[in-house]
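In: need a structure here:
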Amino acid sequence: MPILLALDASSSACSAALLQRDDAGERLVSRFALTPREHTRRLLPMIDEVLAEAGVTAAELDGIAYGRGPGSFTGLRIAAGTAQGLAYGLGLPLLGVSTLEALALAAHRRHGVEHVVTAMDARMGEIYVAAWRCRDGAIEALLAEAVMPPEHLRLPPLGEDDGWYAIGSGWSLWEAIPAEVQARLGRHDAESEPAAEEMVLLAARDYAQGARPAAHESQPIYLRDQVAWQKGK
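Out: A predicted model of the protein is given here:
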């Protein structure tokens, strides 16, 4: 059974998690902290901590996973660089995991919700957003990942069971969300950030399905092709 390590620095949070599955069952060890502007300093110690707690050496790992985005440009580069360095050095596959899908899985695990719309604050008056159906641990994308002004958000129809759970920092822009979208949301959680704990579970799913991407093949997903900064006059 594979032993997988995941790490994330895509938001104001920094996290690492290790998943170990064998005949005795499953063991999940994780660290998570809100550490704005301290990701470089905190990420490697977190990795050491989860390895030590699990009693696993880096040489015993079967794969590395990381939050490939969308998210903070700087944070994604930190996570990608750290993950690629580990994967190259250990000769392991590197699995990029969607931060928005990780948020959807977090909502499903915590609350058992089926329909989840995930949004992260993309700055510059925009959000990263996607929508998902979560059922029996499986996740299906209902709205492809995109970056947009929050006032442009529309949700796909669900039929009679038209209730969405909303999660992620993008919902801090609640006042800009269209009224018709607000009316379709049962609850919203603007405090949660993506975490390596869910990412390692998603990576284990992909690994079980045969995913073995080489370290050089994995790239962060920014969604924005070009970011323009304008200096105030």
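In: rest of the way, CA atoms for contacts and neighbours
Out: Fine.
In: ok now the longest helix along the chain, how far from the chain's centre?
Out: Longest helix in the chain, counting residues (DSSP state H): helix 73-90. The chain centroid and the centroid of helix 73-90 are separated by 15 Å, computed with Cα atoms, centre = their mean, to the nearest Å.
In: which helices and strands sit right next to the next helix or strand after that helix?
Out: Per DSSP states H and E, helix 73-90 leads on to strand 94-98 as the next helix or strand towards the C-terminus. Applying 3 or more Cα pairs under 8 Å, 6 or more residues apart in numbering; DSSP states H and E, we find strand 94-98 packed against strand 63-69, helix 73-90, helix 196-208.
In: Also this sequence, please, to line up against the first:
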Amino acid sequence: MRLLAIDASTEACSAALLLGGESIGRYEEPAGGQAERFLALIAEVLAEAGVRAASLDAIVAGIGPGAFTGVRVSVSVAQGLAFGAGLPVVPVSTLEALAWPRVGQGPVLACLDARMAEVYWGCYRADAKRGVVATFAPCVGPIESVRPQGVPPRRGVGRGFSAYPTLGAAAAVEVDARDARALPDALQIASLGALRFAAGEALDPAALAPLYLRDKVALTELERARR
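Out: Below is the predicted model of the structure:
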């Protein structure tokens, strides 16, 4: 299986190639020019492996949630690569990618900073076929709204926890310092994408859709004052 995974949904941008049992990855948190660095990282991993996009089986795309512009860039670049190379796409959410390395130890609460005093969050458990499945669908809201239902998650992961330090205790999950700073990485997205590609979840690139969770990207002055 030969897959290219890409993501620019958050402060980080990353690209990874999965070539059989081998992987090549790049990850950066650029201070500026994220779109340019994102494209450069994709070119770097392809050049290092000496492969062309047309020789791959699929593009795995990080689809959000995250920053509005970053999600849009991530999805549009994935579509452009897939259309250009005649490949299908496999969508993976940023919250799924965060949870994936940790669900082997039990259910996980994944959170990312959504700005405006809110977080993107969802709960996930391990699944043999898809890697992870949601036990609480991803949503956005103030930290007071983070109340997992059903089987309670044991661990928390994602930069939402460092943005709002009281969140871990409020949600009754354990969060270590490294996990509290975590952002999604294309290597995680690639491994989840491989499972889903094998399960027949690849899409025509025209069907790839961003996962924004929120339509509004800024507060008015009155709304800020009320908060």
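In: just to revisit the earlier point, which outside residues touch the longest helix of structure 1?
Out: Under the contact criterion Cα atoms under 8 Å, 6 or more residues apart in numbering, helix 73-90 of structure 1 has outside partners 7-11, 39-40, 58-59, 63-70, 93-94, 215-216, 219-220, 222.
In: Of these, select the buried ones using a ChimeraX command.
Out: Buried members of the contacts of helix 73-90 of structure 1, defined by 16 or more other Cα atoms under 10 Å, are picked up in ChimeraX with:
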select :7,8,9,10,11,39,58,63,64,65,66,67,68,69,70,93,94,215,219,220,222
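In: Leu155 of structure 1: which of the helices and strands packed on strand 94-98 of structure 1 is closest?
Out: With Cα to Cα as the criterion, Leu155 of structure 1 lies closest to strand 63-69 of those, at 21.2 Å.
In: Identify the residues contacting that closest one?
Out: With contact meaning Cα under 8 Å, 6+ apart, strand 63-69 of structure 1 is reached by 2-10, 76, 79-80, 83, 86-87, 92-100, 196, 199-200, 203, 219-222.
In: ok so, going back, need the winner for burial among the helices and strands packed on strand 94-98 of structure 1.
Out: Greatest average neighbour count among these goes to strand 63-69 (a mean of 29), per mean count of other Cα atoms under 10 Å.
In: what's the angle from that one to helix 73-90?
Out: Strand 63-69 of structure 1 runs at 160 degrees relative to helix 73-90, counting by axes from the mean of the first three to the mean of the last three Cα atoms, to 10 degrees.
In: Strand 63-69 of structure 1 maps to which residues in structure 2?
Out: The aligned range for strand 63-69 of structure 1 in structure 2 is 58-64, by TM-score structural alignment.
In: Report the central residue of structure 1.
Out: Thr99 (2.1 Å; Cα atoms, centre = their mean).
In: Return the residue of structure 2 aligned against that one.
Out: Using TM-score structural alignment, Thr99 of structure 1 sits opposite Thr94 in structure 2.
In: after superposition, how close is the lengthiest strand in structure 2 to structure 1?
Out: Longest strand in structure 2, counting residues (DSSP state E): strand 131-142. Taking mean Cα distance after the TM-score superposition for structure 1, the mean distance separating strand 131-142 of structure 2 from the aligned residues in structure 1 is 1.2 Å.
In: Show me what the following helix or strand past that strand is packed up against.
Out: Going down the chain from strand 131-142 of structure 2, the next helix or strand is strand 155-157, by DSSP H and E. Helices and strands touching strand 155-157 of structure 2, by 3+ Cα pairs under 8 Å, 6+ apart, are strand 108-115, helix 177-180.
In: could I get these as CSV with mean neighbour count and distance to Ala128 of structure 2?
Out: Output for these, formatted as CSV (neighbours: other Cα atoms under 10 Å; distance: least, Cα to Cα, whole Å):
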stretch, mean neighbour count, distance to Ala128 of structure 2
strand 108-115, 28, 16
helix 177-180, 16, 23
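In: how about a markdown table for the ones you listed, with distance to Glu144 of structure 2 added?
Out: What follows is these, written out as a markdown table (distance: least, Cα to Cα, whole Å):
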| stretch | distance to Glu144 of structure 2 |
| --- | --- |
| strand 108-115 | 13 |
| helix 177-180 | 18 |
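In: For Trp100 of structure 2, which of the ones you listed is the nearest?
Out: Taking Cα to Cα, strand 108-115 is the member of those nearest to Trp100 of structure 2, at 8.7 Å.
In: The closest one aligns to what range in structure 1?
Out: Going by TM-score structural alignment: strand 108-115 of structure 2 matches residues 116-123.
In: Check the separation of the first and last residues in stretch 19-30 of structure 2.
Out: End-to-end span of stretch 19-30 of structure 2 (Cα to Cα, to the nearest Å): 26 Å.
In: So which of the helices and strands packed on strand 94-98 of structure 1 is nearest Lys233 of structure 1?
Out: Of all those, helix 73-90 comes closest under Cα to Cα, at 24.6 Å.
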